[in-house]
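Chemist: prediction below, plus the sequence it came from.
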Amino acid sequence: MAATPPVCDFDWPAPAFSLPATDGKTYALADVMGPKGVVIAFICNHCPYVLAVLDRIIRDARDLEPHGVGFVAICSNDAEAYPADSFENMARMAEEEGFPFPYLHDADQSVARAYDAACTPDFFGLNAEGRLQYRGRLDASRRDAGPDDLRRDLYEAMVQVAETGQGPKDQIASMGCSIKWRDG
């Protein structure tokens, strides 16, 4: 079932985290923060919304790096109920797709809850001070990738954040599969 996150809560201070990654390291928020900000993308392996734009997520992560914007992806789904989202499968996907960013495992779902993540993909764009400036879509794609010439909402917003420290006032929420929460 499709879910939509709330609009951007400008200047919300992002909670710190420390999570294991598919590359065998552990990353904290400070480790992934670029000098001008960071994108925290809640994704997973099985969501058709993520799979439709995975190549564009990778492209935008690479294209934001020269602007001083870091990038990290976090999978918080219940891997027992959704085995495709297991840590082993996350590692396989990161390697096969050549992720240019750390792919972190939020096994206890505490980071997703702290961020109030709603769906996959759900993008949090922070400025250099770690304050929320963008919570919107990658582009206008939905369950299927849109045309190649779609406006790059996330990329353009984060370039603006890198240059000014502030995100655009008008943002369109992301849409995707709901986070798969564990029972209890």
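Modeler: It's in. Numbers count the residues shown, from 1 in each chain.
Chemist: make it CA atoms for all contacts and neighbour counts henceforth
Modeler: OK.
Chemist: what helix or strand is the residue most central in space within the chain on?
Modeler: A centroid search over the chain (C-alpha atoms, centre = their mean) returns residue 41, at 0.5 Å, as the residue closest to the centre. Residue 41 is located in strand 37-42, with elements delineated by DSSP states H and E.
Chemist: take a look at this one as well, against the first:
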Amino acid sequence: MVLTASTMLPLGTKAPEFHLPEVVSGEKISLATFADKKALLVMFICRHCPFVKHIQHTLAQLGKDYFNSDLGIIGISANDAQNYPNDAPESLKEMAIELGFQFPLCYDETQATAKAYTAACTPDFFLFDKERNLVYRGQLDDSRPSNNKPVTGADLRAAIEAVLADQPVTSEQQPSVGCNIKWKPGNEPSYQ
């Protein structure tokens, strides 16, 4: 495990397009899937990472809390499934069902979507407004597996609430930290 921080993609960046298979239904998910939503949260997560395991129940609760809201949510795993079989689509499907995810969990086999978003770690969060401009990228909260702080989701939830209320999101944002994305050999991005 290599402790890695978010790249902190510049605020205002347009959400890159994606077309990814959802691991439970097999349905293709894209930006258009969320066209009617006021905001979109793109989360890069996986199954094996201790940082994701630490917050997985909070992520599931986030999906439940915003299920019938103007927030669209998508989880994406881009890890190399050959070398990390716990992050293969079948295993991700088990995770989504066990945790009761109320949002699509997709697998980015080519890792092109992770690169387009400059995802660097799991978890890595990107929140976009109605025009799909980036308004938040950073941590869920300041809890980590080793610091004994409670998992609240406070930072991300504050940003979500601001966007949904047509309020500005604070530009003081702390990077997320976690395990590095497990890139396929020879596929490492230049920003790493």
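Modeler: Great, that's in hand. Bear in mind the structure is a predicted one, so any value in this text is a computation, not a measurement.
Chemist: just give the TM-score of the two.
Modeler: Structural agreement between the overlaid chains, expressed as a TM-score with TM-score structural alignment, normalised by the length of the first structure, amounts to 0.93; 184 aligned residues with a C-alpha RMSD of 1.8 Å.
Chemist: follow-up on the earlier one: the strand holding residue 41 of the first structure maps to which residues in the second structure?
Modeler: Here strand 37-42 of the first structure aligns to the second structure at residues 39-44, judged by TM-score structural alignment.
Chemist: mean deviation, that stretch versus the first structure?
Modeler: Superposing on the first structure and averaging over aligned pairs (mean C-alpha distance after the TM-score superposition for the first structure), stretch 39-44 of the second structure comes out at 0.4 Å.
Chemist: in that stretch, what counts as buried?
Modeler: Using 16 or more other C-alpha atoms under 10 Å as the burial criterion, the residues of stretch 39-44 of the second structure that qualify are 39, 40, 41, 42, 43, 44.
Chemist: wait, residue 70 of the first structure touches residue 33, no?
Modeler: Yes - the pair residue 70 of the first structure and residue 33 passes the contact test of C-alpha atoms under 8 Å, sitting 5.2 Å apart.
Chemist: show me the strands in the second structure, by range?
Modeler: Ranges of strands in the second structure, per DSSP state E, are 3-5, 19-21, 28-30, 39-44, 71-77, 105-107, 121-122, 124-128, 134-138, 177-180.
Chemist: helices or strands up against the third one?
Modeler: Put plainly, it is strand 28-30 of the second structure. Under the contact criterion of 3 or more C-alpha pairs under 8 Å, 6 or more residues apart in numbering; DSSP states H and E, strand 28-30 of the second structure touches strand 19-21.
Chemist: with the first structure superposed, average distance for the strand it packs on?
Modeler: In the superposition with the first structure, the aligned residues lie an average of 0.4 Å away from strand 19-21 of the second structure, counting by mean C-alpha distance after the TM-score superposition for the first structure.
Chemist: buried ones in that strand?
Modeler: For strand 19-21 of the second structure, the neighbour count (16+ other C-alpha under 10 Å) marks 19, 20, 21 as buried.
Chemist: same question for stretch 121-138 of the first structure.
Modeler: Applying a neighbour-count criterion of 16+ other C-alpha under 10 Å, the buried positions in stretch 121-138 of the first structure are 121-128, 130-138.
Chemist: burial count for the counterpart of residue 25 of the first structure in the second structure?
Modeler: When the second structure is aligned by TM-score structural alignment, the residue opposite residue 25 of the first structure is residue 27. Here the neighbour count serves as a burial measure; for residue 27 of the second structure (other C-alpha atoms under 10 Å) it reads 13.
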